[in-house]
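K.L.:
No letters, just coordinates:
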């Protein structure tokens, strides 16, 4: 009888080993999935921050050419032709979030609106011992931000009838009236957020 119990125990031991090994594999697999998900979320946060940084820097860079376009009645042309310039700022924000920018594309959409699409890649690999091919796999994410001119209605005033505008009155959505005298414009930081809205949109 004792011999039979020993045989049964000996036969059960490999089953226990397999069960424990299977449970350990599941634990490591769940850990890997959780790590991959966390890295993906981190990459998405970095992409969002990078896209917004690029858009905000672009808005800042609009200052001098925007104000220079007012006296000579060149505002309409500026609004339709200005370039997105903020992609270097995207890399700085991505790096601060442990990621690198793979590309930053600023195709103009027209209609006084510019779209900046950024893709980032996280610096930390998934590197799971139970999931093949993850040693050098990094999380990637994309985000798109727009710089949108929100004052589609404006009125130039020429007090001296000399062909040079002395005052622009902008009606801005969600903000109200913004007045800019080309001869003595206010600091761009005071009016840029009224003239241009920066926000994320769906890719």
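P.N.:
Structure received. Given the structure is predicted, the values throughout are model-derived calculations rather than measurements. Residues are numbered from 1 along each chain as shown.
K.L.:
Please make it C-alpha for all contacts and neighbour counts, starting now.
P.N.:
Will do.
K.L.:
Identify the residues contacting residue 106.
P.N.:
Counting by Cα atoms under 8 Å, 6 or more residues apart in numbering, residue 106 touches 84, 114, 115, 116, 117.
K.L.:
Pull the contacting residues for the nearest residue to residue 175 once chain neighbours are set aside.
P.N.:
Nearest non-adjacent residue to residue 175, counting by Cα to Cα, 6 or more residues apart in numbering: residue 194, 6.2 Å away. With contacts defined as Cα under 8 Å, 6+ apart, residue 194 is in contact with 150, 172, 175, 178.
K.L.:
and the third one, how many neighbours does it have?
P.N.:
Residue 175 is flanked by 13 other residues according to other Cα atoms under 10 Å.
K.L.:
Structure two is appended below for comparative analysis:
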């Protein structure tokens, strides 16, 4: 009887070993998946920050063209054709969030410009249970919009075909801009242009 129990125990031991090995594999696999998800979330956060930084920089860069267009009453043409920049700011924010900027694509659209960025995280998944993961890094994309949010009119007080004052209605905000003495761009740019993320 004792001999049979020993034989049964001896036969069960390999099964226990396989079960323990299987459980350990599942633990490592879940850990790897969790790490990959965390890295993906981190990359998405970096992409969002980079896209917003690019859009905000682009908004600051609108100043010269925006104000230069006012005296000639070419504001509509400017708003439809102005260039979109900002990619240097995107690179800096990606780096600050443990990622590198893979691409930054400005997409001018007149009254609603877009900047689409793609980033890659600096840290690989690097899991022993996922072949090739030592070189696999999370990637993410984000798109930010710079949108002109106002309606406007202008006045020529001297009847000399030169617009002396521009009036902007931007939701609940109202602005007056005289081309001869424009206000600080930092004061008005956030009223004239809204910056936000959109779905890719």
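P.N.:
Arrived safely. As the structure is a prediction and not an experimental result, all values here were calculated from the model.
K.L.:
Would you pull the TM-score for this pair?
P.N.:
TM-score of the superposed chains, computed with TM-score structural alignment, normalised by the length of the second structure, equals 0.97; 200 aligned residues with a Cα RMSD of 1.0 Å.
K.L.:
Of the contacts of residue 106 of the first structure - the most surrounded one?
P.N.:
Each of the contacts of residue 106 of the first structure was scored for neighbours by other Cα under 10 Å, and residue 116 scores highest at 28 neighbours.
K.L.:
So residue 84 of the second structure: helix, strand or coil?
P.N.:
With DSSP: H, G, I helix; E, B strand; the rest coil as the basis, residue 84 of the second structure sits in coil.
K.L.:
Other residues contacting the helix or strand where residue 141 of the second structure lies?
P.N.:
Element membership of residue 141 of the second structure, judged by DSSP states H and E, is strand 137-148. Contact partners of strand 137-148 of the second structure, identified using Cα under 8 Å, 6+ apart, comprise 36, 39-40, 43-44, 47-48, 51-52, 55-56, 59, 79, 111-125, 192-200.
K.L.:
Average offset of it relative to the first structure?
P.N.:
Relative to the matching residues in the first structure, strand 137-148 of the second structure has an average distance of 0.5 Å after the fit, by mean Cα distance after the TM-score superposition for the first structure.
K.L.:
residue range for the helix or strand harbouring the residue nearest to residue 175 of the first structure in the second structure?
P.N.:
Element membership for residue 194 of the first structure (DSSP H and E) is helix 188-195. Mapping helix 188-195 of the first structure onto the second structure (TM-score structural alignment) gives residues 185-192.
K.L.:
buried set for that stretch?
P.N.:
Within stretch 185-192 of the second structure, the residues scored as buried using 16 or more other Cα atoms under 10 Å are 185, 189, 191, 192.
K.L.:
What's the separation between the residue nearest to residue 175 of the first structure and residue 15 of the first structure?
P.N.:
70 Å (Cα to Cα, to the nearest Å).
K.L.:
likewise residue 174 of the first structure?
P.N.:
Distance, residue 174 of the first structure to residue 15 of the first structure, using Cα to Cα: 69 Å.
K.L.:
Ok, residue 54 of the first structure next?
P.N.:
In this structure, residue 54 of the first structure and residue 15 of the first structure are 58 Å apart, going by Cα to Cα.
K.L.:
In terms of neighbours, single out the busier of those two.
P.N.:
residue 54 (31 against 11).
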